[in-house]
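Chemist: A structural model of the following input is requested.
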Amino acid sequence: MRLLKKVKYIAILLVLSSGLTLAVDSSVLENTSNLPEALMVIPFFLLLLMIATGPLFYRHFWEHHYPKIAILLGSITVIYYLFFLKDTHSLLHTLAEYISFIALLSSLFVASGGILIKIDRKSTPLLNSIILFIGAILANIIGTTGASMLLIRPFIKINKNRIKAYHIIFFIFIVSNIGGALTPIGDPPLFLGFLRGIDFFWFSIHIWYIWLPAILLLLAIFFFIDAKNIFINNKESYFTGKFELKGTKNLLYLLVILISVFIDPNIFSWVPNLSPLPFGVREIIMFTVVYLSYKNADKNILMANEFDFEPIKEVAYLFAGIFATMIPALQLIAYEAKILGDKLNPGSFYWATGILSALLDNAPTYLNFLSAELGKYGLNVNLKSDVQLFQHLYPVYLQSISIAAVFFGAMTYIGNGPNFMVKSISERAGIEMPSFFGYMVKYSIPILLPVFLLIWYVLYA
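Modeler: Coordinates of the predicted model:
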């Protein structure tokens, strides 16, 4: 009976969906007349459906017209908020988050494109597993996006004679998502928690003993699959075993991007707030890095990396539509989370946060359920002292949503920012990637879901 109640609550949350912006203004939640009609989630689901089916059933049309489709569907939501709800605040808030999102991804994409990593070794399951493990550690230092953009091209090149879709899928699983669960730098939802008052090393202390077994288990599965597919055609090739790193000056650009993440008025009071502009000093620095790193990049390195702007262009257009169309869904899920928060336990929060992070995006899902968890105990997510008290008194609740938000982001291509970009880079390298549903049916559901079930059973059942 208790399980049926959990399913009921989670089902309500799933139907209402989630979004890619940050916290919803509390005034919107208090005044239900400001809530959008449930029908306004249709543009989002339509866009999601077209992202899933377009490359599979009408590829030529989709490749030529996806920017128009994304902007058109996004415009429906924008017009609704402007002329029917007369809510410009939500639109400006979403625009600011979109600019921040694109600034981070584009700066990391361009800066890493000027770095050439060559590993002249034979592709083996052991070498691939080591690279993935290094990527998981690196994700906590330069973020999942930074680690993904830095390692995906050399990973593809090492396996060029036997590259398969599963190589890229496990890269997304481990480097682009689960790897970054130990620090606020690792993944956006954890950074949002850090901005709200969670201690920087709280995640490392409370998640490492779940992170490590999960990573090792996925690496073991990958090693087994890779060992079965070792019939490669480079057995006679000669390898020097050399490791070569070119474009090291771009490492400084990566460092600048990493530092700029913390240049935020919420962290340092001396940082100027550029409001009402929909961007801040951080975004100005990141876009400056985009310009300088590309202008000063070694053209031979760019050529060797087969660098072009198409992957970031695709992400920019599609996520512009996603950010806009998700606004109604985000507000509805935030409202329901507030209502149902006192009825949910850590296991329920784990699945609700995880499933929504998988289908949509993990950052806003995390913040909304963090707010619901604090509300359950009469605490306010907007008060740093309340958040710090909560992390000490109820760590199992905070742990459940932190694990779920980061781990479940690997369940779909749009669950986390770098997923879609890694897919795009891989496809431009000639790798045939599975469709949106193919990714889930063939890989994430049979491989990741049992791991996530095991985590739930051990920790929260």
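Chemist: make it CA atoms for all contacts and neighbour counts henceforth
Modeler: Noted.
Chemist: Check the gap between A181 and S357 for me.
Modeler: Distance of A181 to S357, computed by Cα to Cα, to the nearest Å: 14 Å.
Chemist: For the stretch 1-150 of the chain, which segments count as strands?
Modeler: 116-119 (DSSP state E, counting those that start in this stretch).
Chemist: Mind listing residues that contact stretch 59-76?
Modeler: 43-44, 47, 54-55, 314, 317-325 (Cα atoms under 8 Å, 6 or more residues apart in numbering).
Chemist: Second input sequence below; structure requested for side-by-side comparison:
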Amino acid sequence: MNPARARIALTRLAGLKCAGPCAALLAALPGTARAGEIDGSTLSLLWGVPFAGILLSIALLPLLAPHFWHHHFGKVAAAWALAFLLPFAARFGPGVAGAGLVHVLLAEYLPFVLLLTALFTVAGGIHIRGNLHGSPGVNTAILAIGALLASFMGTTGASMLMIRPLIRANDDRQHVAHVVVFFIFIVSNAGGSLTPLGDPPLFLGFLKGVDFFWTAGHIFPETLFLVGALLLIFFALDSWYYHRREELLPRDPTPDNRAIGFDGKANFVLLGAVVALVLLSGMWKSPVSFNIAGTDVGLPGAVRDVGLILVTLASLRITPGQVHEDNRFGWAPMQEVAMLFAGIFLTITPVIAMLRAGAEGPFAAVIAAVTRPDGAPDPAMYFWATGILSSFLDNAPTYLVFFNTAGGDAAALMTRLAPTLAAISAGAVFMGANTYIGNAPNLMVKAIAEDRGVKMPGFFGYMLWAYCVLLPLFGVMTFIWFR
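Modeler: Below is the predicted model of the structure:
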């Protein structure tokens, strides 16, 4: 990858105008303030039509019009974004719409795209050389290692680091889609459940006062059960495929006799810098902020973002070209995710506002469903309500909605209401795997796999996998832990 061309692509990414899952996380960091808030109690459900439209477009157009979708998905996302923004400006005024757009860009999108691009670039600068043989045992070991890494380097970082060697290890097999699907289940979601570094919702809880190791102490059994069960199911399924007569190709497409090792090791240091920058911005309290068109950008957030830009450029500068070539590093997956989540996160704005309105808003029935007749919170309903909405809306803001619905007091939620907070945390993290859009790494992994010739299931096909594999496990977890 030519560094100059890479910087041009990075500039194009930064020119987009919305956000994805990490955006909600970083928008909540100290030094950013909400601008252009909407009173969700005054909104009609019709304001959710553009959001439903972009979801249906992602689900159906790749099946019904694949050529059109491949070349114009960015335009489709922009069209649905305008379908929300223009009527919103007409109804509430250009000033309110403009303030909301500026807030999305400065407080949400830029932090999101810079963090995601930094992780994507740094992970893309690390090449695991050598060609592992994609046997069921090796594949299961890779998924287990990825799950462990996810809680310490984030689901995005672990996914970007591990997906390429996993695909390369299996490129001499006929059936690979199931390997990537379980990778999304385990590495891109479930594995990030033990620390605030693992997944955006947990970092939001950390910023709200939840202790760093609280989640590990309270949903470790659930995580162990889910990851362990998924690894066992995967091993059985992969073994069945592996022993079919036509499974192995006559020749390995990418033979590599080098010893297993790492190229681009300096990027591990940069990965640590990314983690440090995000943690610093969450713990550093500073009264200094800059007001831009009604949006406050705090000094910690500004330092973080500048630092992420420097990390990204440093990775592009120090990574040997051969490493990028070996990884087949390119910007297409990052661009696809950025464009699609741009539309999603803009059109999701009124939906989140309606949820925040609680019992006074259009989704009052959802809020009422998580409360028992005696007024006590129902952990099982919190688990499923948080999880189902996280599957389609975005797990970070959904976590915040139900965190506040449960009272919003971290001290009470960590003690007296610990089962409720555990249910919210588990639902947000685990059920982000239910759809491609539940968590940003899901779509990135899908894009990388398809770029390398893996025929991935469509939107509904993937949901069928999740329905058959994940939902029964979630049902068992509900019976054991969230009753």
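Chemist: quick one: which of the contacts of stretch 59-76 of structure 1 is nearest G438 of structure 1?
Modeler: The shortest gap between G438 of structure 1 and any of those belongs to P55, at 11.5 Å (Cα to Cα).
Chemist: number of nearby residues for the closest one?
Modeler: Using other Cα atoms under 10 Å, P55 of structure 1 has 16 neighbouring residues.
Chemist: Look up how far F223 of structure 1 lies from the counterpart of A177 of structure 2 in structure 1.
Modeler: Using TM-score structural alignment as the criterion, A177 of structure 2 maps onto A165 of structure 1. Going from A165 of structure 1 to F223 of structure 1 by Cα to Cα gives 14 Å.
Chemist: which residues of the stretch 151-300 of structure 2 fall in strands?
Modeler: Under DSSP E, counting those that start in this stretch, the stretch 151-300 of structure 2 gives strands at 261-263, 289-292, 295-298.
Chemist: Out of the ones you listed, which is closest to G93 of structure 2?
Modeler: Taking the strands of the stretch 151-300 of structure 2 one by one with Cα to Cα, strand 295-298 is closest: 17.5 Å.
Chemist: So I119 of structure 1 is in contact with T240, correct?
Modeler: No: counting by Cα atoms under 8 Å, I119 of structure 1 does not reach T240; the two are 9.1 Å apart.
Chemist: who has more neighbours, those two?
Modeler: Between I119 of structure 1 and T240, I119 has the larger neighbour count (other Cα under 10 Å), namely 17 against 9.
Chemist: Quick check: N434 of structure 2 vs F73 of structure 2, distance?
Modeler: N434 of structure 2 is 22 Å from F73 of structure 2, by Cα to Cα.
Chemist: and if you look at V275 of structure 2?
Modeler: 32 Å.
Chemist: ditto for L115 of structure 2
Modeler: From L115 of structure 2 over to F73 of structure 2 (counting by Cα to Cα), the distance is 23 Å.
Chemist: who has more neighbours, the two?
Modeler: More crowded of L115 of structure 2 and F73, by other Cα under 10 Å: L115, with 27 against 21.
Chemist: which residue lines up with that one in structure 1?
Modeler: Using TM-score structural alignment, L115 of structure 2 pairs with L104 in structure 1.
Chemist: can you tell me which residues contact its match?
Modeler: 257, 283, 286.
Chemist: and those residues as TSV, adding distance to I79 of structure 1?
Modeler: Shown next, in TSV, are those (distance: Cα to Cα, whole Å):
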residue	distance to I79 of structure 1
I257	34
E283	26
M286	30
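Chemist: Can you flag which of the residues you listed belong to helices?
Modeler: Using DSSP state H, the subset of these located in helices is 257, 283, 286.
Chemist: Run through the residues that contact the alignment partner in structure 2 of the second one.
Modeler: The alignment partner of E283 of structure 1 in structure 2, by TM-score structural alignment, is D305. Contacts for D305 of structure 2 (Cα under 8 Å, 6+ apart) come out as 110-111, 114-115.
Chemist: Which members of those occur in helices, if any?
Modeler: Using DSSP H, the members of the contacts of D305 of structure 2 that fall within helices are 110-111, 114-115.
Chemist: Farthest-apart pair in the residues you listed, please.
Modeler: Farthest apart among those by Cα to Cα are L110 and L115. That separation is 8.4 Å.
Chemist: Verify the stated contact: V396 of structure 1 with N345.
Modeler: No: here V396 of structure 1 lies out of contact with N345, judged by Cα under 8 Å, at a distance of 9.7 Å.
Chemist: who touches the counterpart of I142 of structure 1 in structure 2 in this structure?
Modeler: Counting by TM-score structural alignment, I142 of structure 1 lines up with M153 in structure 2. If you count contacts by Cα under 8 Å, 6+ apart, M153 of structure 2 has them with 197-198, 271, 275.
Chemist: so what's whatever residue of structure 2 lines up with I152 of structure 1 closest to, chain neighbours aside?
Modeler: In structure 2, the residue paired with I152 of structure 1 is I163, using TM-score structural alignment. Using Cα to Cα, 6 or more residues apart in numbering and skipping residues adjacent in sequence, the residue nearest I163 of structure 2 is V445, 7.0 Å away.
Chemist: What is the burial count for the one you found?
Modeler: Neighbours around V445 of structure 2, by other Cα under 10 Å: 26.
Chemist: Can you name the residues that contact it?
Modeler: 159-160, 163, 180, 184.
Chemist: Distance of it relative to V104 of structure 2?
Modeler: Here V445 of structure 2 is placed at a distance of 25 Å from V104 of structure 2 (Cα to Cα).
Chemist: And for W384 of structure 2?
Modeler: Counting by Cα to Cα, the gap from W384 of structure 2 to V104 of structure 2 is 28 Å.
Chemist: In terms of neighbours, single out the busier of these two.
Modeler: It is V104, of W384 of structure 2 and V104, that has more neighbours when counted by other Cα under 10 Å, with 27 against 22.
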